[in-house]
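Peer 1: Below is the sequence, then the predicted model.
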Amino acid sequence: MRFLLELTLDDKATAEDRAGELGRILRYWGGNVRHYTLEPGDGAAVHDSAYQEVGNWRVVAS
């Protein structure tokens, strides 16, 4: 299987802000990974700390 995570981070934010937001997104997703079967076809939208959709993750066959 392949796990794909695609995010668009704010170009206008500082590198520190982007890194902080990315860290928060990865911690949140990592904490919830056990709720998914992680089979091809699984996926969901990813939201930032302002609850704006910034990307998605999905599982595809290898």
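Peer 2: Now that the structure is in, tell me what you want to look at. Remember, predicted model here, so these are calculated numbers, not experimental data.
Peer 1: okay, CA-based contacts and neighbour counts for the rest of this
Peer 2: OK.
Peer 1: Okay, the one residue sitting closest to the centre of the chain and V60: tell me how far apart.
Peer 2: Nearest residue to the geometric centre of the chain (C-alpha atoms, centre = their mean): V46, 4.7 Å. From V46 across to V60, the span is 17 Å (C-alpha to C-alpha, to the nearest Å).
Peer 1: again with G30
Peer 2: Taking C-alpha to C-alpha, one finds G30 at 18 Å from V60.
Peer 1: which of the two has more neighbours?
Peer 2: Shown here are G30 and V60; by other C-alpha atoms under 10 Å, V60 has more neighbours (14 against 10).
Peer 1: For this structure, which segments are assigned as helices?
Peer 2: Ranges of helices in the chain, per DSSP state H, are 15-32.
Peer 1: Comparison target, given below:
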Amino acid sequence: MKFLLEVTMDDAALTRDPAGELGRILRYWGGSLRHCSLEPGAGSPVYDSEYREVGRWTVQGPAD
């Protein structure tokens, strides 16, 4: 299986402070993963600090 986190870096908040925004996203999703099903097909949108969708995390199975 693979855990994939994709974030579009051209969002306004990510352009202003890429390291800060990515750090916030990683902290938030890292802390929330215990509440998520980590089975193939699972996933959820990822939001910046202004609550705009900037990406997605997904779990892919061995055939993906």
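Peer 2: On my side now, so go ahead. What you are looking at is a predicted structure, and each value in this text was computed from that prediction instead of being measured.
Peer 1: for structure 2, longest strand please?
Peer 2: Using DSSP state E to define each element, structure 2 has its longest strand at strand 53-60.
Peer 1: In structure 1, which residues correspond to it?
Peer 2: Strand 53-60 of structure 2 corresponds to residues 53-60 in structure 1, going by TM-score structural alignment.
Peer 1: Contacts for that stretch, please.
Peer 2: 1-9, 38-48 (C-alpha atoms under 8 Å, 6 or more residues apart in numbering).
Peer 1: Buried subset of these as a PyMOL selection?
Peer 2: Buried members of those, defined by 16 or more other C-alpha atoms under 10 Å, are picked up in PyMOL with:
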select buried, resi 7+9+38+43+46+47+48
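Peer 1: Which of the contacts of stretch 53-60 of structure 1 fall in strands?
Peer 2: R2, F3, L4, L5, E6, L7, G43, A44, A45, V46, H47.
Peer 1: need the residues you listed in JSON lines with distance to D17 of structure 1, can you?
Peer 2: JSON lines is the format used below for those (distance: C-alpha to C-alpha, whole Å):
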{"residue": "R2", "distance to D17 of structure 1": "28"}
{"residue": "F3", "distance to D17 of structure 1": "25"}
{"residue": "L4", "distance to D17 of structure 1": "23"}
{"residue": "L5", "distance to D17 of structure 1": "19"}
{"residue": "E6", "distance to D17 of structure 1": "18"}
{"residue": "L7", "distance to D17 of structure 1": "14"}
{"residue": "G43", "distance to D17 of structure 1": "26"}
{"residue": "A44", "distance to D17 of structure 1": "24"}
{"residue": "A45", "distance to D17 of structure 1": "21"}
{"residue": "V46", "distance to D17 of structure 1": "17"}
{"residue": "H47", "distance to D17 of structure 1": "15"}
